[in-house]
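Q: Predicted model follows, preceded by the sequence.
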Amino acid sequence: MQHTFDFAPVLDAWPALLQGALQTLKISGISMALGLCLGIIFMLMRMSPVKAVSAVALAYIEVIRNTPFLVQVFFIFFGMPSLGITLTAEQAAILAMTLNCAAYSAEIVRGGVESIRKGQIEAGRALGLHTFDVYRYIIFRPAIRAVYPALCSQFILMMLNSSLVASVSAEELTYVGQSIDAETFRSFEVYFVLGVIYLALSQFFSIVLQLIGKAYFSYPTK
């Protein structure tokens, strides 16, 4: 059976695809920012000398990293209403992506923090730096600089995984593509175009993250 390719019906729906792409950027951007902040908190808990605090953080990280992301999305959207917590599809998507990102970010950042030599921290304290400044300039900034490429890769992977939240009707790019496919029955054309758009979004995120890295985490040049 010969298939006649026709991209016109898909391209005619470009306003919906653009809106879906923007929604993907929105959900992913919010989740990245919240996930990194939450990940740093769990990283500090994970490295806490208090065993109970460290155990809670470790349990959270292991549960998130060893269960499918799609199951996490379903649990938040379909399971939490049984506890009296009902979220919209977009809210559930952001929460699931944030929690998932936090677990991976915590371990990535922890690897960077553990690479900082204790002598550097002691030197900072000997110079009279405040504890906050020691954490800011001697621990966190060099640590994030060391693991920044890994964080960028994780963020881009999370953006691509955002396609899974279409399963709970979050109106991002994949959900829009599924709607167009249902109307036009042009599955090949729809998902080919979606693949191209996701590739473009990945490149966009990569460029933005590189610019952020150069602005905040690059070594000063003479």
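A: On my side now, so go ahead. Numbering: from 1, shown residues only.

Q: From now on I want contacts and neighbour counts done on CA atoms only, so please keep to that.
A: OK.

Q: Report how many residues lie close to F192.
A: 12 (other C-alpha atoms under 10 Å).

Q: What are the buried residues along the helix or strand harbouring V56?
A: Per DSSP states H and E, V56 falls inside helix 51-65. For helix 51-65, the neighbour count (16 or more other C-alpha atoms under 10 Å) marks S54, A57, L58, Y60, I61, I64 as buried.

Q: ok, now stretch 200-211?
A: L201, S202, F205, S206, L209, Q210.

Q: Which strand or helix spans the third one?
A: Here F205, judged by DSSP H and E, is contained in helix 187-216.

Q: In terms of secondary structure, what does that helix contact?
A: Judged by 3 or more C-alpha pairs under 8 Å, 6 or more residues apart in numbering; DSSP states H and E, helix 187-216 is in contact with helix 8-11, helix 141-161, helix 173-184.

Q: structure B:
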Amino acid sequence: MLDFSVVVNRWQDLVYGVGSTLALSCAGIVLALCIGLLGAALQRSSRLIFLVPVRIFVEVIRNTPFLVQIFFLFFALPFIGVRMDPTMTAVIALAINGGAYSIEIIRGGVESIPRGQIEAGAALGLSQFQILGDIVMVPALRAIYPALTSQFILLTLTSSVCSSISANELTHYAQRIESETFRSFEVYFTITGLYLVISWLMMTTLSMLGRRLFSYPNQ
């Protein structure tokens, strides 16, 4: 016999879990975007001292599981004296993981800009900053925005793995409720719906933001 009262009675914990998941994910997304922009810029450098570390970072992160990465940060780093609480570890792990994928997405967008456009900007007397911002980054971000939003939504769903180190987020609270009530179906059915709502809200918000920032001017 199904009994969703165990979920209803703990609605405050679930609401707090949703808020914690959104806060955790947003912090990770912002840092991941910063890492992506910096890494993509360094990848365009001709100096191996910048290029090689970024490429190694991308390959290592993209070819190892997120669970292993967060375990390394939380359990391995204390052996060399680096200790972080679960929430900080979760944010950094999400930022590193999302940053590696963002580097490749942004790099692909930047490389899609024809060289002739950059040369035309220089011929018109635009500064390097104007060329980078108006001719390279804006069109590149417009092209890769859908891929970036998909990656950030995926990163939000990946945050559920952070429950493995007891970081405060939705799955962690669900596990706590399930361990106290033994109503697995009701609890995980409910958080499945909550994750769907979170994904829909993020997708809708990011789509509106993209239309506002990257829509072409009216002719």
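A: Perfect, thanks for sending it. Keep in mind it's a predicted model, so treat the numbers as computed, not measured.

Q: returning to that earlier point: over in the second structure, find the residue span the helix holding F205 of the first structure aligns onto.
A: Under the alignment (TM-score structural alignment), helix 187-216 of the first structure falls on residues 184-213 in the second structure.

Q: what's the answer for stretch 146-157 of the first structure, then?
A: Using TM-score structural alignment, stretch 146-157 of the first structure pairs with 143-154 in the second structure.

Q: tell me, the biggest helix by length in the second structure lands on which residues of the first structure?
A: The residue-count maximum for a helix in the second structure (DSSP state H) belongs to helix 11-43. Under TM-score structural alignment, helix 11-43 of the second structure corresponds to residues 14-46 of the first structure.

Q: got CSV for the buried residues of stretch 200-211 of the first structure, with distance to I180 of the first structure too?
A: Shown next, in CSV, are those (distance: C-alpha to C-alpha, whole Å):
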residue, distance to I180 of the first structure
L201, 20
S202, 22
F205, 25
S206, 28
L209, 31
Q210, 33
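
Q: of all these, which comes closest to P49 of the first structure?
A: L209 (33.2 Å; C-alpha to C-alpha).

Q: Grab the nearest non-local neighbour of that closest one.
A: C152 (6.6 Å; C-alpha to C-alpha, 6 or more residues apart in numbering).

Q: That neighbour contacts I207, correct?
A: No - using C-alpha atoms under 8 Å as the test, C152 of the first structure is too far from I207 to be in contact (10.2 Å).

Q: from the buried residues of stretch 200-211 of the first structure, which two are the most distant?
A: L201 and Q210 (14.0 Å).

Q: now S48 of the first structure, what's its secondary structure?
A: With DSSP: H, G, I helix; E, B strand; the rest coil as the basis, S48 of the first structure sits in coil.

Q: Quick check: it touching A57?
A: No - with contact defined as C-alpha under 8 Å, S48 of the first structure does not reach A57; the gap is 9.4 Å.

Q: Show me what the helix holding V56 of the first structure is packed up against.
A: helix 14-46, helix 89-114.

Q: State the span of the second structure onto which the shortest one is aligned.
A: In the comparison with the second structure, helix 89-114 of the first structure aligns to the range 86-111 (TM-score structural alignment).

Q: Mean deviation, the longest helix of the second structure versus the first structure?
A: With the two structures superposed, helix 11-43 of the second structure lies on average 0.7 Å from its match in the first structure, counting by mean C-alpha distance after the TM-score superposition for the first structure.

Q: mind listing what's buried in that helix?
A: Result for helix 11-43 of the second structure [16+ other C-alpha under 10 Å]: buried residues 13-14, 17-22, 24-29, 31-37, 39-43.

Q: coming back round to it: buried residues in the match of helix 89-114 of the first structure, which are they?
A: So stretch 86-111 of the second structure, judged by 16+ other C-alpha under 10 Å, has buried residues 86-107, 109-110.

Q: try stretch 209-222 of the first structure
A: L209, Q210, G213, F217.

Q: The match of helix 89-114 of the first structure vs the first structure, average distance?
A: Mean deviation for stretch 86-111 of the second structure: 0.3 Å (mean C-alpha distance after the TM-score superposition for the first structure).

Q: how distant is that stretch from the center of its chain?
A: How far stretch 86-111 of the second structure lies from its chain's middle: 6 Å, per C-alpha atoms, centre = their mean, to the nearest Å.

Q: and the longest helix of the second structure, what other elements does it pack with?
A: Against helix 11-43 of the second structure (3+ C-alpha pairs under 8 Å, 6+ apart) you get helix 48-62, helix 86-111, helix 138-158, helix 170-181, helix 184-214.

Q: That one: how far from the chain's middle?
A: 5 Å.

Q: so what corresponds to V60 of the second structure in the first structure?
A: V60 of the second structure maps onto V63 in the first structure, by TM-score structural alignment.

Q: Same check on L2 of the second structure?
A: L2 of the second structure maps onto F5 in the first structure, by TM-score structural alignment.

Q: Next: L132 of the second structure.
A: By TM-score structural alignment, L132 of the second structure lines up with Y135.

Q: okay, now its match: neighbour count?
A: Y135 of the first structure, neighbours per other C-alpha under 10 Å, totals 16.

Q: how close does it sit to L211 of the first structure?
A: 24 Å (C-alpha to C-alpha, to the nearest Å).

Q: thought S166 of the second structure was touching T89?
A: No - using C-alpha under 8 Å, S166 of the second structure is not in contact with T89; the gap is 10.4 Å.

Q: what about the residue nearest to L209 of the first structure, how many residues close to it?
A: Around C152 of the first structure there are 18 residues (other C-alpha under 10 Å).

Q: what's the answer for Y148 of the first structure, then?
A: 20.

Q: who are the neighbours in contact with it?
A: G213 (C-alpha atoms under 8 Å, 6 or more residues apart in numbering).
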